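S.K.: Sequence and predicted structure are below.
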Amino acid sequence: MRLTILILISILCFSCGKKQAEEVKPPRKAITSVTVNPIFDDSISIRAIAVTPNDDLIYGGNKTTIGHYDAKKNTHTALLKGKVPDSLNVSFRATAYVNGNTFGISIVNPALLYKISSKGNVLLVYKEAHEKVFYDAMAFWNTREGIAIGDSTDDCMSMIITRDGGNTWNKIACENLPKVNDGEAAFAASNTNIVTKGNETWVATGGKTSRILYSGDKGNTWTSYETPIVQGLETTGIYSLAFYDAKNGFAIGGDYTKAAVNEANKIRTSDGGKTWKLVAQNSGPGYRSCVQYVPNSDAKELIAIGFKGIDYSQDAGTTWTHLSDEGFYTIRFVNDSIAYAAGKNRIARLTFK
């Protein structure tokens, strides 16, 4: 009996010690360098990318480009080639990949939203004709429900929503959205001024007013929050928004016409976007078009990217290290050390070490 008790105590102690060892994670090693490996070189400007579950890449650009990169085969497929009129010449700055389907919505008039199935079937699922139409970004809450946002055509930001897997899209009435301020719009710079987490949604506006529009119920109701980021001109404000979880978020931007200026262009929240604080005032990167959290970094590590280079923070944006002068528009992580980046006439695979 005594032996049995001793064995049980030993097992319990071993299990407890093992659990404690598993819970104590060693600190992540700081990123000190990045290697850029080109995977696409063509005269196409690419501002929208999305990583698929098997680590392939979907991308959208000008010249009616929606493409698929097969990482294992190292090959590219033009998903719209031969399936839309050759005379069509539109630009896609918002893409998404959901449940085997690729989505892309074009900028300017008319807005065209295509759904491309895994078998390559192409459907035009939404069209909007208006002299002011300009869609900037797209995201999904789940496999059935998604949202695309754009500049105002009336007195609110344009928002369209699908509840049936992207087969039909309906525009939210302005009476159900915050009224847009004079000179307020959004930037189609990197398909990252909209973020969804669970049922929650954050949309970043920019220009003469730069705010966060928030919905906690998948786009049914909305409110707005002010931010301290630089604003007041058509070229100022938030260009990119990221959330690590429902509480911790980061936004970056500035003025792309004054790309070196790093005053009031980086902000952080720890309460789900209700309040924002300026960080790295007059230090770190100036204008950047995209910011993303490094996966598995406990909301501490960030990569900011733009046509002036790549920058890294390991303290939630308080201080920054410039990693490279290589210019890109947008970035998405595959894991905590590999990412895809796209920009003017190219896509690359980035390795962070």
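M.R.: Structure received. Residues are numbered from 1 along each chain as shown.
S.K.: CA only for contacts and neighbour counts going forward, please
M.R.: Noted.
S.K.: Ile229 sits in which helix or strand?
M.R.: In the assignment (DSSP states H and E), Ile229 maps to no helix and no strand.
S.K.: Compute the distance between it and Met157, please.
M.R.: For Ile229, the distance to Met157 (C-alpha to C-alpha, to the nearest Å) stands at 19 Å.
S.K.: next one: Lys344
M.R.: To Met157, Lys344 is 28 Å away according to C-alpha to C-alpha.
S.K.: In terms of neighbours, single out the busier of the two.
M.R.: Set side by side, Lys344 and Met157 show more neighbours around Met157, with 26 against 17, by other C-alpha atoms under 10 Å.
S.K.: Go ahead and confirm the more buried one touches Tyr135.
M.R.: No. Under the criterion of C-alpha atoms under 8 Å, Met157 makes no contact with Tyr135, lying 9.8 Å away.
S.K.: Now the common contact residues for the two.
M.R.: Among the neighbours of Met157, those also in contact with Tyr135 (C-alpha atoms under 8 Å, 6 or more residues apart in numbering) are 149-151.
S.K.: With respect to Leu177, which of those residues is nearest?
M.R.: For the shared contacts of Met157 and Tyr135, the residue nearest Leu177 by C-alpha to C-alpha is Ile149; the value is 12.0 Å.
S.K.: so Glu200 sits right up against Tyr214, yeah?
M.R.: Yes. The criterion here is C-alpha under 8 Å, and Glu200 meets it with Tyr214 at 7.5 Å.
S.K.: Comparing these two, which shows the higher neighbour count?
M.R.: Ranked by neighbour count (other C-alpha under 10 Å), Glu200 and Tyr214 place Tyr214 first, with 26 against 16.
S.K.: any idea whether that one is helix, strand or coil?
M.R.: strand (DSSP: H, G, I helix; E, B strand; the rest coil).
S.K.: Please report how far it lies from Asn89.
M.R.: Distance of Tyr214 to Asn89, given as C-alpha to C-alpha: 34 Å.
S.K.: With Met159 instead?
M.R.: For Met159, the distance to Asn89 - C-alpha to C-alpha - is 24 Å.
S.K.: Return the set of buried residues in stretch 108-121.
M.R.: Residues 108-117 are the ones in stretch 108-121 that count as buried (16 or more other C-alpha atoms under 10 Å).
S.K.: Including secondary structure and distance to Ala260, could these go into JSON lines?
M.R.: Shown next, in JSON lines, are these (DSSP: H, G, I helix; E, B strand; the rest coil; distance: C-alpha to C-alpha, whole Å):
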{"residue": "Val108", "secondary structure": "coil", "distance to Ala260": "29"}
{"residue": "Asn109", "secondary structure": "coil", "distance to Ala260": "33"}
{"residue": "Pro110", "secondary structure": "coil", "distance to Ala260": "35"}
{"residue": "Ala111", "secondary structure": "strand", "distance to Ala260": "33"}
{"residue": "Leu112", "secondary structure": "strand", "distance to Ala260": "35"}
{"residue": "Leu113", "secondary structure": "strand", "distance to Ala260": "35"}
{"residue": "Tyr114", "secondary structure": "strand", "distance to Ala260": "37"}
{"residue": "Lys115", "secondary structure": "strand", "distance to Ala260": "39"}
{"residue": "Ile116", "secondary structure": "strand", "distance to Ala260": "39"}
{"residue": "Ser117", "secondary structure": "coil", "distance to Ala260": "42"}
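S.K.: then this one, side by side with the first:
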Amino acid sequence: MRLLSVPLLVVALLAGSGFTPGHDPAWELQQSGSTARLRGLSVVSPHVAWASGSAGTVLRTVDSGRMWRSVGPAGAEALQFRDIEAFDARTAVVLSIGTGEDSRLYRTDDGGATWVEAFRNTDPTAFYDCVTFLDRRHGLALSDPVDGKFRVLSTSDGGRSWTVLPAAGMPAALAGEFAFAASGTCLVSAGRHAWFATGGGATARVFRTNDLGHTWSVVDTPIPSGPSAGVYSLAFRDPWHGVAVGGDYTTPAVAPDSAAVSRDSGRSWEKAKKTPGEYRSGVAWRGPNVIAVGPTGSDYSRDGGRTWMRFDTGSFDAVDCTASGVCWASGQAGRLAKLL
């Protein structure tokens, strides 16, 4: 889906593997050095993270965020880089969104000094939203429906080349259904499984594959859907435990059923007992805990996404964490924060 871009960046670092009992997290604001709106985010280690966004922007840090360097592809200023997936300090794949040739994938192997264009969409009806990697070789990228079905790209060489997968194994899309290019997390993976989330149609749904994107199943979620509403972000701690967040970005302060959880690999979803209550565009696991972010604030859950507590009212778009519990968040207008 085409979300309009407004300049801004937020980066947040969390230490440890979980929230201290009885201690609410808090953001420590920092300087970003960028005015781009960064909706793409990939955290590699406690020291290395990448972010991407408007005006062809790609940023990289290798010193825990003390300094971010602009390393985007030359001549890409007109592109919206809504998702980035990084493997280490030198290797990353970035996705630009849009209709027709605006949807592209680039790869770097030298920390952003040079980029190779690995895919450029030539179908005027396709619109790519997000990308995920199941391992260093196998990845998938998701387009909004083409001829009544979501379209999926596949790579088996780390993003150096991409192939459109056959549509035979994809369930039909609902009328008006699409994915949200809000935080690079409409398509995610864990182990050999991948999931993508939707909105726009009669129900907000989650699609699931366990064969590298060749066949998919789909289920409804309890998160309300509408022309600008649905599931905006997914996160899976492992192949079984998932969290979904969303709402309606046109009414960000009102989303009473904005979170759901799955304990069976996304085969079914249950509404959270206490949701954030407002639109959330990004979600990530931090050990057994979960963080959700959006334009009206940030929330955390200590019980796997079943109940949520607000801890900040600042604007964020995306959040990502390492396996060791170091997390960052990104968003608008140069905002940068560290979670204490």
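M.R.: Done, it's in. All of these numbers come straight from a predicted model, not from anything done at the bench.
S.K.: Now the TM-score, please.
M.R.: In this superposition the chains share a TM-score of 0.87, using TM-score structural alignment, normalised by the length of the second structure; 318 aligned residues with a C-alpha RMSD of 2.2 Å.
S.K.: Quick one: buried ones out of the shared contacts of Met157 and Tyr135 of the first structure?
M.R.: Neighbour-count burial within these applies to 149-151; the criterion is 16+ other C-alpha under 10 Å.
S.K.: of all these, which comes closest to Gln314 of the first structure?
M.R.: Ile149 (30.7 Å).
S.K.: what residues are up against the aligned partner of the closest one in the second structure?
M.R.: Aligned by TM-score structural alignment, Ile149 of the first structure pairs with Leu142 of the second structure. By C-alpha under 8 Å, 6+ apart, Leu142 of the second structure lies in contact with 128-131, 150-153, 187.
S.K.: Name the nearest residue to Leu142 of the second structure, ignoring sequence neighbours.
M.R.: Val152 (4.8 Å; C-alpha to C-alpha, 6 or more residues apart in numbering).
S.K.: That neighbour -> the first structure?
M.R.: Aligned partner of Val152 of the second structure by TM-score structural alignment: Met159.
S.K.: Same question for Met170 of the second structure.
M.R.: So, by TM-score structural alignment, Met170 of the second structure is matched to Leu177.
S.K.: swap in Thr198 of the second structure?
M.R.: Match for Thr198 of the second structure (TM-score structural alignment): Thr205.
S.K.: what's the neighbour count on the residue nearest to that match when sequence neighbours are not counted?
M.R.: Here the nearest residue to Thr205 of the first structure in space, its sequence neighbours aside, is Ala186; by C-alpha to C-alpha, 6+ apart that works out to 4.6 Å. Number of residues near Ala186 of the first structure (other C-alpha under 10 Å) recorded here: 30.
S.K.: separation between Ala186 of the first structure and Met159 of the first structure?
M.R.: 12 Å.
S.K.: One more: Val279 of the first structure?
M.R.: In terms of C-alpha to C-alpha, Val279 of the first structure sits 30 Å off from Met159 of the first structure.
S.K.: just Gly286 of the first structure next, same as before
M.R.: Gly286 of the first structure is 30 Å from Met159 of the first structure, where distance means C-alpha to C-alpha.
S.K.: Once you drop chain neighbours, what's closest to Ala168 of the second structure?
M.R.: Thr215 (7.7 Å).
S.K.: Arg288 of the first structure too?
M.R.: Arg288 of the first structure's closest residue in space is Gly306 (C-alpha to C-alpha, 6+ apart), at 4.5 Å.
S.K.: counterpart of the one you found in the second structure?
M.R.: Checking TM-score structural alignment: Gly306 of the first structure goes with Gly294.
S.K.: right, and that match touches Tyr279 too?
M.R.: Yes. With contact defined as C-alpha under 8 Å, Gly294 of the second structure counts as touching Tyr279 (6.3 Å).
S.K.: Tell me how far Ala94 of the first structure lies from Phe243 of the first structure.
M.R.: Here the criterion is C-alpha to C-alpha. By it, Ala94 of the first structure lies 18 Å from Phe243 of the first structure.
S.K.: Please identify which of those two sits among more neighbours.
M.R.: Taking other C-alpha under 10 Å, Ala94 of the first structure and Phe243 do not tie; Ala94 has more neighbours (32 against 24).
S.K.: What's the more buried one aligned with over in the second structure?
M.R.: So, by TM-score structural alignment, Ala94 of the first structure is matched to Asp83.
S.K.: For its match, what is the enclosing helix or strand?
M.R.: Using DSSP H and E, Asp83 of the second structure falls within strand 80-86.
S.K.: OK, contacts around the closest residue to Ser154 of the second structure other than its chain neighbours?
M.R.: Nearest residue to Ser154 of the second structure, sequence neighbours excluded (C-alpha to C-alpha, 6+ apart): Leu140, at 4.7 Å. Taking C-alpha under 8 Å, 6+ apart, we find Leu140 of the second structure in contact with 131-133, 152-155, 212-213.
S.K.: Can you tell me the residue that sits opposite Thr251 of the second structure in the first structure?
M.R.: Checking TM-score structural alignment: Thr251 of the second structure goes with Lys258.
S.K.: Next, count neighbours for its match.
M.R.: Neighbourhood size, Lys258 of the first structure [other C-alpha under 10 Å]: 12.
S.K.: Quick one: the strands in the stretch 1-150 of the first structure, in order.
M.R.: Secondary structure of the stretch 1-150 of the first structure by DSSP state E, counting those that start in this stretch: the strands cover 34-51, 57-61, 65-70, 75-78, 92-98, 101-106, 111-116, 122-128, 135-140, 146-150.
S.K.: Pull out the buried residues from the first one.
M.R.: Spelled out, it's strand 34-51 of the first structure. Under 16+ other C-alpha under 10 Å, the buried positions of strand 34-51 of the first structure are 34, 36, 39-40, 44-51.
S.K.: Remind me what it packs against, helices and strands.
M.R.: Packing contacts for strand 34-51 of the first structure, counted by 3 or more C-alpha pairs under 8 Å, 6 or more residues apart in numbering; DSSP states H and E, involve strand 57-61, strand 92-98, strand 330-333, strand 338-352.
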